[in-house]
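Visitor: Got a predicted structure here, sequence first:
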Amino acid sequence: MRYFILILGVCFCHISEAQTLRSRTVKLMGARFDITIVAEDSLKAEKHIDDAIAEIKRIEYLISDWIDTTQVSHVNQQAGIAPVKVDQEVIALTQRALELSKLTNGAFDISFAAMEKIWKFDGSEMEMPSRAAVKKAKAKVSYRNIEIDTVQSTIFLKLKGMKIGFGALGEGYAADRCREMMLARGVKAGIVNGSGDMNTWGRKPDGKPWMIGLAHPFHRGDLYAIIPLEKSGAAVTSGSYEKFAEINGKRYSHIINPATGYPATGLSSVTVFGPSAELANGFSTSIMVLGSKKGKKLLKKFPGYTYIMATDKGKFIHSETIPLETYRVKNND
């Protein structure tokens, strides 16, 4: 989803003291990725972008559950049948997901993917799914039924019909990996934004911080805030206003509450800032389910992360460490 607008304030050309900024937009992992690199010249910048795209594609063909041949798809195909051997990278990502599930008491759960056949959020839904259908699908959702064998490097889903998906972590993980790869190469500045899962490093060629505009959840086309990304490189927004189902005049969020099997309510958007886009995404998704009170309590345990939330009723709540004067607000009622 396009929750962020990158505010460059420059043209994509030679800018200052042998620094060139280049950007490219591609569709990967079922999402729009905007990749921006600052390098000594255009050729090097474009090569770095090529390599970032290759890394995202590598991750996509490892963890995407909509591609039948990936390791995660094999895990889903063998649900209730047998453990599946996967790369250590997939084991590690799954372990982090399970740790987040325990931390949030199940508000975050990668096995929510079993609900995808019930809730599509693609514009095709004309009526609510039946309670029986929701109950049947929800019975397959529980992180406690995911078994990891680190010695054999296998993942096993205990119940037939179970499914795991990394839609809430994968794009952030890819953004983090690209940032790490570029920093290891000595690329001093850039941005990888996977449809709202963004990680940045360094500064613009003019020495100023990267600026992002947060899309207003209640006024389409407007920005709610313009924020400099100085201390926290990653910024992730989860929201109900870009992807949703509208049934009988009521809007339903695409973020499912694993405890009920129904869309989360109470918050319209949650933006989390911090060092990791993967973890920021996990937090923003969890808080959409937990609500603002429990969400703020959760993030107090992680001082490197801050937040801005918008309730369904139009109220904005921000972290105490984000003073009001550090960002501009438009149409804040």
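Guide: That came through fine. Every value quoted in this text rests on a predicted model; they were computed, and no experiment measured them.
Visitor: going forward, measure contacts between C-alpha atoms and count neighbours the same way
Guide: Fine.
Visitor: Next one: residue 157 from residue 75, what distance?
Guide: For residue 157, the distance to residue 75 equals 7 Å [CA to CA, to the nearest Å].
Visitor: the more surrounded of these two?
Guide: Ranked by neighbour count (other CA atoms under 10 Å), residue 157 and residue 75 place residue 157 first, with 28 against 24.
Visitor: Next, show the common contact partners of residue 157 and residue 75.
Guide: 83, 163 (CA atoms under 8 Å, 6 or more residues apart in numbering).
Visitor: Contacts for the helix or strand that contains residue 236, please.
Guide: Using DSSP states H and E, residue 236 falls within strand 234-239. Strand 234-239 is contacted by residues 3-4, 196-200, 217, 253, 267-277, 280-281, 284-285, 288 when judged by CA under 8 Å, 6+ apart.
Visitor: Pasting the second one now:
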Amino acid sequence: MGGHGTVTVIGGSAALVDEAFVLIETCEALWSRFLPASDVTRLNWAEGAPVEVDPLTIRLIEAMREGAALTGGDFDPTLLPDLLTAGYRASRVSPSLETTLPASATSPGRLDDIAIEGMTVRMPVGTTLDAGGIGKGLAADLVCEFAMAHGAAGVMAELGGDIVVAGRAPDNRAWLLGIEDPFETTEHLTTVCVVRGAIVTSSQRKRRFGEQHHLIDPRSSTSAATSIQTVTVIAATGARAEALAKSGFLREPAEFLAWLPTVGGAALLIDADGAQYVSANWERYS
């Protein structure tokens, strides 16, 4: 998932945390574009042929489609060729692992034309997928679903900065969650209270390749040109929050902050000067 993770479980069996990490490792093995045997890599190299995949990969593709529709295409998981061009080829965790694509790979791909029949997926020739941030968010969602279904009274899953919470908080009220200061990454800029749902922070400061970064604008096929450094979104699920966060780098801040509450999100934006901008509904969490 490109980073470290923690799982906190309240109640339930002693084995729940270990089982949660097995689920996380399963998602990584299925969705990583850096692993040659993953479902995502096999799909990216299938050249239009049908590929049988795990049910969790079907969930991933469905979440991708929902995110793209929700954001009007701001979120687009088919921009992997552009991401490689920007410089993001090697895994940050295991730099010896690099993504390669067939010569047919084009950007953007045809997300809506991916055919799913049972557990078989057929992608149009040239279309490739990158689980990226939405994979982290969805994996955290799945961990919380699993823990609550197996006897936990409450759970928090944090994967690479994406946090999803469900059930009873330690204080029986709300989960107190910190937001990292983008300029002093060892410090919390502020904290928020979340009863249930997800909070994710997307940053253009962490995955940089010279002047380029990993947040690709589908309109230009290059890194998004914006003064916004980080976008923090609170939403119902980690997958949804990840998709919504992408819009914060592509839309004008005022437009984004006015729109986000209409689709069930709240946000904090921080620009290059350290100025903070929040949606009108942010105060309910602060």
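Guide: Cool, the structure landed. Quantities reported herein were computed from a predicted structural model and do not represent experimental measurements.
Visitor: picking that back up, in helices, which of the contacts of strand 234-239 of the first structure appear?
Guide: Judged by DSSP state H, helices contain the following of those: 277, 280-281, 284-285, 288.
Visitor: Of the residues you listed - the most surrounded one?
Guide: Highest neighbour count within these: residue 277, with 34 neighbours (other CA under 10 Å).
Visitor: Just give me the match in the second structure for that residue.
Guide: Taking TM-score structural alignment, residue 277 of the first structure has residue 238 as its aligned residue in the second structure.
Visitor: Same check on residue 38 of the first structure?
Guide: Under TM-score structural alignment, residue 38 of the first structure pairs with residue 10 in the second structure.
Visitor: what residues are up against the nearest residue to its match once chain neighbours are set aside?
Guide: The shortest distance from residue 10 of the second structure to any residue other than its chain neighbours is 4.8 Å, reached at residue 154 (CA to CA, 6 or more residues apart in numbering). Residue 154 of the second structure makes contacts with 9-11, 147-148, 165-169, as judged by CA under 8 Å, 6+ apart.
Visitor: among those residues, who's most crowded?
Guide: Ranked by neighbour count (other CA under 10 Å), the contacts of residue 154 of the second structure have residue 165 at the top, with 31 neighbours.
Visitor: if I line the two up, what does that residue land on in the first structure?
Guide: Aligned partner of residue 165 of the second structure by TM-score structural alignment: residue 200.
Visitor: For residue 4 of the second structure, the count of nearby residues, please.
Guide: Look at residue 4 of the second structure: counted by other CA under 10 Å, it has 10 neighbours.
Visitor: quick one: it and residue 160 touch, right?
Guide: Yes - using CA atoms under 8 Å, residue 4 of the second structure makes contact with residue 160 at a distance of 5.4 Å.
Visitor: Where is the longest helix in the second structure?
Guide: Identified as the longest helix of the second structure according to DSSP H is helix 132-149.
Visitor: quick check: angle from the helix or strand following that one to helix 132-149?
Guide: Downstream of helix 132-149 of the second structure, the next assigned helix or strand under DSSP H and E is strand 154-159. Per axes from the mean of the first three to the mean of the last three CA atoms, to 10 degrees, the angle that strand 154-159 of the second structure makes with helix 132-149 is 160 degrees.
Visitor: so how far does strand 154-159 of the second structure sit from its counterpart in the first structure?
Guide: Between strand 154-159 of the second structure and the aligned residues of the first structure, the post-superposition mean distance stands at 1.0 Å (mean CA distance after the TM-score superposition for the first structure).
Visitor: Burial check on residue 33 of the second structure, number of neighbours?
Guide: Look at residue 33 of the second structure: counted by other CA under 10 Å, it has 30 neighbours.
Visitor: Just give me the match in the first structure for it.
Guide: Alignment note (TM-score structural alignment): residue 33 of the second structure maps to residue 65 of the first structure.
Visitor: May I have the secondary structure class of that match?
Guide: With DSSP: H, G, I helix; E, B strand; the rest coil as the basis, residue 65 of the first structure sits in coil.
Visitor: thinking it is in contact with residue 165, fair?
Guide: Yes - proximity of residue 65 of the first structure to residue 165 meets the contact threshold set by CA under 8 Å, at 5.8 Å.
Visitor: wait, what's in contact with the spatially closest residue to residue 105 of the second structure that is not a sequence neighbour?
Guide: With sequence-adjacent residues excluded and distances taken as CA to CA, 6+ apart, residue 105 of the second structure is closest to residue 126, at 4.0 Å. Shown in contact with residue 126 of the second structure (CA under 8 Å, 6+ apart): 47, 104-107, 109.
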